[in-house]
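Chemist: Dropping the sequence and predicted coords here.
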Amino acid sequence: MKRPIIALDFPSKNEIALFLEKFPVEEKLFVKVGMEIFYQEGPDIVKWLRSLGHDVFLDLKLHDIPNTVKQAMKGIARLDVAMTNVHAAGGRKMMAAALEGLREGSGNSQQIPKLIAVTQLTSTSEEQMNREQLIKVSLKASVVQYAKMTYQAGLDGVVCSALEVELIKGNIAPDFICLTPGIRPRNSAAGDQERIVTPERARKIGSDFIVVGRPITQSENPLMAYQQIKNEWNGVQ
């Protein structure tokens, strides 16, 4: 059964530990470690989560000159994460360097983490993209262009809205990974997300991974919320 990726957007390791106590020890989760917690706790937070048996998507969205990103990815590879990412806006050369860094850092004995690229953030509207980024095409056209660059650089897939999954897979390849944040169960607040869908719709659209944060982490019963989303994501009644 596919697992939703839980966004551990907490300010400290202690708060994550309290959250994880609400799950059975044998329930091995797929969790997202983002900038909020990584910049407080550093790489040790990833090592600790891996020691508990959880898989980690390290969501740092690297975006810098190619050599800097390559060297950073060498270090990330040694953290034994399942997946990590960059910003596609960094360009093909930067993305290719990121992949090279992961391969060099992983060596021969370790599986290379999946590497995906952010297209347009799910908090970004088309009007905002046009006005602030001065990208004078449609949001979908921008996303497809970034996805094509990502594929050409040799990466595994992209972070995108579930609303763009069919378009991306149709323009690139059915097995090109589409990881989709902005997932909200029915009757859940949108928060700061603009382009959101339910877990059920994400499954039908063809998302390969979904990321869910506040609907689980801020729930009065996180385990129940997680199980309900997991069932909906897998089409279990």
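Modeler: Cool, got the structure.
Chemist: alpha carbons only for contacts and neighbour counts from here, please
Modeler: Will do.
Chemist: Doesn't Val69 belong to a helix?
Modeler: Yes. According to DSSP: H, G, I helix; E, B strand; the rest coil, Val69 belongs to a helix.
Chemist: this is the other structure I want to compare:
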Amino acid sequence: MSNPVYLALDLPQLDAAKALASRVKAHVGGVKLGLEFFCAHGHHGVHEIAHLGLPIFLDLKLHDIPNTVAGAMQAIHVLEPAIVTVHASGGRAMMEDAKAAASNGTKVVAVTMLTSMDNRDLERTGVKGGAHDQVMRLAELAEAAGLDGIVCSGQEVGAVHRQWKDGFFVVPGLRLPGNGAGDQKRVVTPRQARDDGASVLVIGRPISRADDPVAAAIAVEATL
């Protein structure tokens, strides 16, 4: 894709979300709509954003029994998302059913480990080994399940790319030099993530909360 940046558009007001996306659409490659947006605005909200003509990434992080996840995937066919997320920790059968139920044009990618978590958080959930080991394990499982790729932090994407040569890798938790990390714990710059093999760069607050979102989007684009 010409511009790998997807704007994380998780705003509670639909009009504000549409206005922001309209302002920056010439400088991003797509829009990511997450749980906050989807729970607030549903299918109607997705359709409204889709009218802007940008690819839609539905970051729903589906995680349930295989049959339920497959049903949810079928329910969003009408939205024609470019990308949808499921949780890799749901297991191989769940991921297989999610992929089988997805539209032909939709990439299904598995969330490995949230970028808001670090090794200490992982240990508290009972998972042995560090973030790198966990991401590599789940990436291998997602590939075996036939998914298109995974979501991981920029700190792991290089290693995953070497293991999964033709995978599709979504990297969130990105910050420009000088930006604060916020609630993210494993961050890199967009340029570093792209160089290491990221297919899609998800960027939210550095653009959406900037004094001048257009200038911020241009600044990100310029680094790539």
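Modeler: Looks like it came in fine. Bear in mind that the values here come from a model prediction, so they are computed numbers and not experimental data.
Chemist: Just give the nearest non-adjacent residue to Glu156 of the second structure, would you?
Modeler: His132 (6.2 Å; Cα to Cα, 6 or more residues apart in numbering).
Chemist: which ones are touching His7 of the second structure?
Modeler: One correction, residue 7 of the second structure is Leu, not His. Ala21, Val28, Gly30, Val31, Lys32, Val202, Ile203, Gly204, Ile207, Ser208 (Cα atoms under 8 Å, 6 or more residues apart in numbering).
Chemist: what residues does the longest strand seen in the first structure touch?
Modeler: In terms of residue count, the longest strand belonging to the first structure (DSSP state E) is strand 55-62. Contacts with strand 55-62 of the first structure, where a contact means Cα under 8 Å, 6+ apart, come from 5, 28-35, 46, 49-50, 69, 81-87, 117-118.
Chemist: ok, now with 6 Å
Modeler: 30-35, 81-87 (Cα atoms under 6 Å, 6 or more residues apart in numbering).
Chemist: So which of the residues you listed is the closest to Glu127 of the first structure?
Modeler: His87 (20.2 Å; Cα to Cα).
Chemist: my read: the closest one touches Leu115, true?
Modeler: No. Using Cα atoms under 6 Å, His87 of the first structure is not in contact with Leu115; the gap is 10.8 Å.
Chemist: so what corresponds to Gly34 of the first structure in the second structure?
Modeler: The alignment partner of Gly34 of the first structure in the second structure, by TM-score structural alignment, is Gly34.
Chemist: What segments of the second structure are helices?
Modeler: Using DSSP state H, the helices of the second structure run over residues 14-24, 35-50, 66-75, 92-101, 119-124, 131-144, 157-163, 190-195, 205-208, 213-223.
Chemist: would CSV of those with mean neighbour count and distance to Gly178 of the second structure be doable?
Modeler: Formatted as CSV, the helices of the second structure follow (neighbours: other Cα atoms under 10 Å; distance: least, Cα to Cα, whole Å):
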stretch, mean neighbour count, distance to Gly178 of the second structure
helix 14-24, 16, 21
helix 35-50, 16, 27
helix 66-75, 17, 39
helix 92-101, 21, 38
helix 119-124, 13, 24
helix 131-144, 19, 25
helix 157-163, 18, 22
helix 190-195, 20, 13
helix 205-208, 21, 10
helix 213-223, 17, 13
